[in-house]
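Engineer: sequence plus predicted model, see below.
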Amino acid sequence: MSNLQHNDEAKKNAEFVSSHLKIGMWQKDYTWDAFEYVSEGISDILAHPVQELYDNPDLWKDLIHPADKDSVLQTYDSLQTGDSLDHHYRILRGDGSVRWVFDQTIKALNDDGRTISLFGTLTDITPEVDMRRKLKHLSSYDALTSLPNRQSLYDKLDTFCSRHTAEPFALLHIDLDRLQLINDSLGYITGDKLLQETTRRLLSVLPAEAYLAHVSNNDFIVLMAYASKTDATQAASRIIKTLKEPFQIEEDDLRLHVTASIGISFYPSDGEKKLLLLRNAHNALSYAKELGKNNYQLYEASQEFSSSEKLILEEEMRQAIANEDFKLYYQPLVDASTGAINGAEALLRWYHAERGFVSPGEFVPLAEENHLIHEIGSWVIQTVCQQLRAWMDQGLPMFPVAINVSPIQFMNEELVAFIEEQLNTYNIPAKYLKLEITEGSLLRNEKTVLDKLQRLSNLGIKIAIDDFGTGFSSLMHLKKFSPDIIKIDKGFVQSIGNEQTIDAAITSTVLHLAQELNMTVIAEGVEEHVQLDFLRDHHCEIIQGFLFSKPVPVETFEQMLADGYLKPAPPQA
């Protein structure tokens, strides 16, 4: 084959490849400002025939979005002094739609150093831009209520407390008094509907300029400017009044009654730093609850003491530790496709002789506050290792068991050494132990956290980020800390099928992101078949939730292990 034939063949091959790629390619004569070659990919992206670009080389300028045109053209002017450029901007396609594109351009010089040709590629990056926007929303907003989350609140408080923009404002900490009871008795789906209606009512009675955030399951924070403290107390009265009205959950034919307790602190008189303002508002909230709930209280320094109820519960908790009244229940993790059991989460339960089951939401925060969480957490780790040894001795199928570690316990200097000691004492391979930590744990001393994660990884222990998508969610955490597992918060999962399209979009985005990062995903709170079907369709590997099993005592879980598989509960009629 001659060189001429070889060159023709190479040119045909290059044109074939460029015409079938999803990106667009072009070549332009710099002197005559005319296109010498335009691939079909350009036509697909711009929604204009290739011939139009040959006939009108300036057509692409008319397609640049007006908001981006000046900066794009200025960037192209930089080719006079630079060798290449790459940038992204919006275009108005021939069909009227707006798309984001990534534009790369290089220039070719002759022997005299003069530009003679331009070569470029154009790529449609709209899906990537949309994903970044969704993930940014995920990191800053609560998906259930669409309100700013805790991290957004912290950022706003930093702005409000700035010396350059400091103006007096009130901080109202709102707590729904009976939400946990509703969640426990009627399920989280009903509780979520109640939270959404609560959000609507709060927005309807607050000043238009007020800032409202949803910072935990039953807690809201309001920031509002005030001329006098009466402005804040009147707002609190309106909130209590509107929430006192019965909630009608029409889909479930339920009529629910909820009250609210509110604590109020003021900037700068009650604190000039965000954490101090939050703490003082919480102290005022605790005092409101002591006074019978369904009221508001302003912060006063005299409120900084533990309530008698908290003191009693703390003493009872100490007795429970001494008497070994705490028990571990196990909730199976199952393969989404087959129903095969491939792990479990160990969940702490406390049965009180008079109170019955005490909610973890009630005693765990108190245990963290008085640092009993270290003793309780150590008991959980030891008990799980002991149980794993018993299962191995019984010849039962072995799967990893996950343990929740609170942020306070996670920062304990002795944690890693204690875990290693228990693994050695009971001769348990580290692969059978997983630690679940919240994103709040990652916000502490970064160097210490990274060191601890590395030491745990060296032991062979997997790390899962629990409740991913709430509170402090951030892609930076995935980059810095590289967890092995992401657990999608039940707040997203349980809204699938309830016309919460944003929750479904966020869930699918997290699944796609985890797959790209080679991370395992566990979806928690799965209660309905529509949720299971959605997760299967989007390649979620592991399912956890009442659809397969509630947390069960160890004896029941051992039978499950022996069987090896779980079937989802039948669809409700």
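Structural biologist: Cool, the structure landed. Treat the numbers as computed from the prediction; the structure is a model and nothing was measured.
Engineer: rest of the way, CA atoms for contacts and neighbours
Structural biologist: Fine.
Engineer: distance of the closest residue to Lys327 other than its chain neighbours relative to Gly361?
Structural biologist: Distances taken as C-alpha to C-alpha, 6 or more residues apart in numbering put Arg349 closest to Lys327, at 5.2 Å, once the chain neighbours are dropped. Distance of Arg349 to Gly361, computed by C-alpha to C-alpha, to the nearest Å: 11 Å.
Engineer: when the two are compared, which one has more neighbours?
Structural biologist: Just comparing Arg349 and Gly361: by other C-alpha atoms under 10 Å the higher neighbour count belongs to Arg349, 17 against 9.
Engineer: confirm for me that that one is in contact with Phe357.
Structural biologist: Yes: taking contacts as C-alpha atoms under 8 Å, Arg349 lies within contact range of Phe357: 7.3 Å.
Engineer: check contacts around the residue nearest to the spatial centre of the chain.
Structural biologist: For the chain, the residue sitting closest to the mean C-alpha position, by C-alpha atoms, centre = their mean, is Gly469 at 1.1 Å. Going by C-alpha atoms under 8 Å, 6 or more residues apart in numbering, Gly469 touches 138-139, 142, 488-489.
Engineer: repeat for Leu435
Structural biologist: 402-405, 461-464.
Engineer: what do you get for Ala225?
Structural biologist: 167-170, 210 are the contacts of Ala225 under C-alpha under 8 Å, 6+ apart.
Engineer: likewise for Gln454?
Structural biologist: For Gln454, the contact set (C-alpha under 8 Å, 6+ apart) is empty.
Engineer: so what's the residue count around Arg355?
Structural biologist: 8.
Engineer: what strand or helix carries Ile403?
Structural biologist: In this assignment (DSSP states H and E), Ile403 forms part of strand 401-404.
Engineer: here's the one I want to compare it with:
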Amino acid sequence: MSSMSRRSIFIQRVTQLLEKYRGEGTVYLFSVDFAEFKLINYIYGFAQGDELLQDVVDFVQGLPECIYCERAASDQFIFLVTTKTPWSDDEIIAFYNEWSEAFLRKYRDDYPACKLKFWCGIYQLENGDVVSAIENANLARIKARQIKATTAVLFKNSLMEDLVRERQRERDIMCAVKEGKFFFYLQPQVDLQSGEIIGAEALARGIGENGEVLSPDSFVSILENNHGIVDLDLLILELVCQNMRQRLDCGKPVVRTSVNLSRQHIWNNNAAKILDGIVKKYQIPHELIMFELTESILITEFSSAKLLGDNLRELGYATSIDDFGSGYAGIDVWRRLSFDELKLDKKFMDDDPERKKRDEIIARGLIWIANKMDTTVICEGVESAEQCRDLRDMNCRYAQGYFFSKPVPPDEFYENYTNLKG
């Protein structure tokens, strides 16, 4: 059954129930989905994922207050709860917390590799407008996901006002990409044995309304949700190549620069050719550009990510796996994927005594494997001389982080590079 047909049937059924319970109590509409359902499918398989979805329906339908439950789409559920007297906000939240924790407690041990968690939005139905009720509950659920709420979010009119402001900000960010109102900073990558700067990572920055520098936290998620992140990646690559071409034409030094690629590139079979076309446009030697794919892409879309990586390497570019250790890709990456560089996630630089010893054992093992496979390892997030010493003791030769330099404009980066003679 199509999602449209399912939605129509649901609206019809809910409308009938509202007529039945009209005047007999208060009805609340819950919109719920899992936080990381793609990860559940990836690790445990689609069959077990479908079984978990059915478990949710069975569990919710067993609640005395529930009068109807429907799987709306994918891992999203919509269900109705009725009470003889209206609940306060605290009572609604308490009801959600009780049933959700009971479900998660029952099934959590069956999925130890994942952190089972719901996002939930709730709307009190005040009339027969079921379509608006669903939209309002969904809006509250989306808000719960955005703020990573630890409990359900109740719909308030202020959410609609927030949505209007967010949509305006999204439009502003999308226009800024089209108008090229972005630039890049460079952060050095350093050889821990010689102290030499051996490369840099290009990091996108935006320009705010008042001319202030905007960090990725303020625009990346917006661009990802609106499919504008690919345009930003291509813009940053073009700016990097422009800067390199200008320096090369003036006989100035350049270092190999890593450029980040979002997951949305893997949906385009011509992505590698498009990226290569920009580099060729400026006649930049391929060895001066490295492309970074984040580890999270490998978790849910391994085959497509592998194809993009292989295509780039066939064109003569080095590839890097960014944020390695932040997710669950694990050893399978080594078996199935060819890449040139591994960037250890900054979590391995945790100074907490309880975690440091365990992290060091894991990091040492990863570095040993990488060295055996002739893969370069760079550790991110280095902030102290002690961490540098620890990395050298683990045979990790390269590092990146604020201990050496924060991300800076290209001119400042190369001025430092020249003054330090590399």
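Structural biologist: Everything's here; your move. Because the structure is predicted, anything quoted here is derived from the model rather than measured.
Engineer: Met224 of the first structure reaches Glu167, doesn't it?
Structural biologist: No: at 10.4 Å, Met224 of the first structure and Glu167 do not qualify as touching, with contact defined as C-alpha under 8 Å.
Engineer: mind listing the helices for the stretch 201-350 of the second structure?
Structural biologist: 220-225, 229-249, 271-281, 295-300, 302-314, 332-336 (DSSP state H, counting those that start in this stretch).
Engineer: off-centre distance for the first one?
Structural biologist: When you say that, I think you mean helix 220-225 of the second structure. Taking C-alpha atoms, centre = their mean, to the nearest Å, one finds helix 220-225 of the second structure lying 9 Å from the centre of the chain it belongs to.
Engineer: same question for the fourth one.
Structural biologist: On the basis of C-alpha atoms, centre = their mean, helix 295-300 of the second structure sits 10 Å off its chain's mean C-alpha point.
Engineer: also the third one?
Structural biologist: Relative to the centre of its chain, helix 271-281 of the second structure is centred 25 Å away, using C-alpha atoms, centre = their mean.
Engineer: give the aligned range of that helix in the first structure.
Structural biologist: Mapped onto the first structure using TM-score structural alignment, helix 271-281 of the second structure spans residues 415-425.
Engineer: got the buried residues for that stretch?
Structural biologist: Buried residues in stretch 415-425 of the first structure, defined by neighbour count with 16 or more other C-alpha atoms under 10 Å: 415-416, 419, 422-423.
Engineer: the spatially closest residue to Ser307 of the first structure that is not a sequence neighbour: neighbour count?
Structural biologist: Counting by C-alpha to C-alpha, 6+ apart, Ser307 of the first structure lies nearest to Glu290, which is 7.0 Å off, once chain neighbours are set aside. Residue neighbour count, defined by other C-alpha under 10 Å, stands at 14 for Glu290 of the first structure.
Engineer: and for Glu36 of the first structure?
Structural biologist: Glu36 of the first structure, neighbours per other C-alpha under 10 Å, totals 13.
Engineer: does it fall in a helix, a strand, or a coil region?
Structural biologist: With DSSP: H, G, I helix; E, B strand; the rest coil as the basis, Glu36 of the first structure sits in strand.
Engineer: was I right to think it contacts Gln51?
Structural biologist: No: using C-alpha under 8 Å as the test, Glu36 of the first structure is too far from Gln51 to be in contact (11.2 Å).
Engineer: now do the host helix or strand of Arg141 of the second structure: which elements does it pack against?
Structural biologist: With secondary structure defined by DSSP H and E, Arg141 of the second structure is part of helix 130-146. Identification of packing neighbours for helix 130-146 of the second structure by 3 or more C-alpha pairs under 8 Å, 6 or more residues apart in numbering; DSSP states H and E yields helix 3-21, strand 26-34, strand 118-125, strand 153-154.
Engineer: what's in contact with that helix?
Structural biologist: The contact list for helix 130-146 of the second structure (C-alpha under 8 Å, 6+ apart) reads 11, 14-15, 29-32, 35, 119-125, 151-155, 159.
Engineer: run the last query once more with 7 Å
Structural biologist: By C-alpha atoms under 7 Å, 6 or more residues apart in numbering, the residues outside helix 130-146 of the second structure that reach it are 11, 15, 29-32, 119-123, 125, 152-155.
Engineer: now swap in stretch 406-418 of the first structure and tell me
Structural biologist: Contacts for stretch 406-418 of the first structure (C-alpha under 7 Å, 6+ apart): 368, 373-374, 437, 440-441, 456.
Engineer: got the contact list for the closest residue to Tyr432 of the first structure other than its chain neighbours?
Structural biologist: Of all residues not flanking Tyr432 of the first structure in the chain, Pro400 sits nearest, at 3.9 Å (C-alpha to C-alpha, 6+ apart). Contacts for Pro400 of the first structure were tallied using C-alpha under 7 Å, 6+ apart; they are 343-344, 431-434.
Engineer: report the buried members of these.
Structural biologist: The neighbour-count test (16+ other C-alpha under 10 Å) marks 343-344, 432-434 as buried among these.
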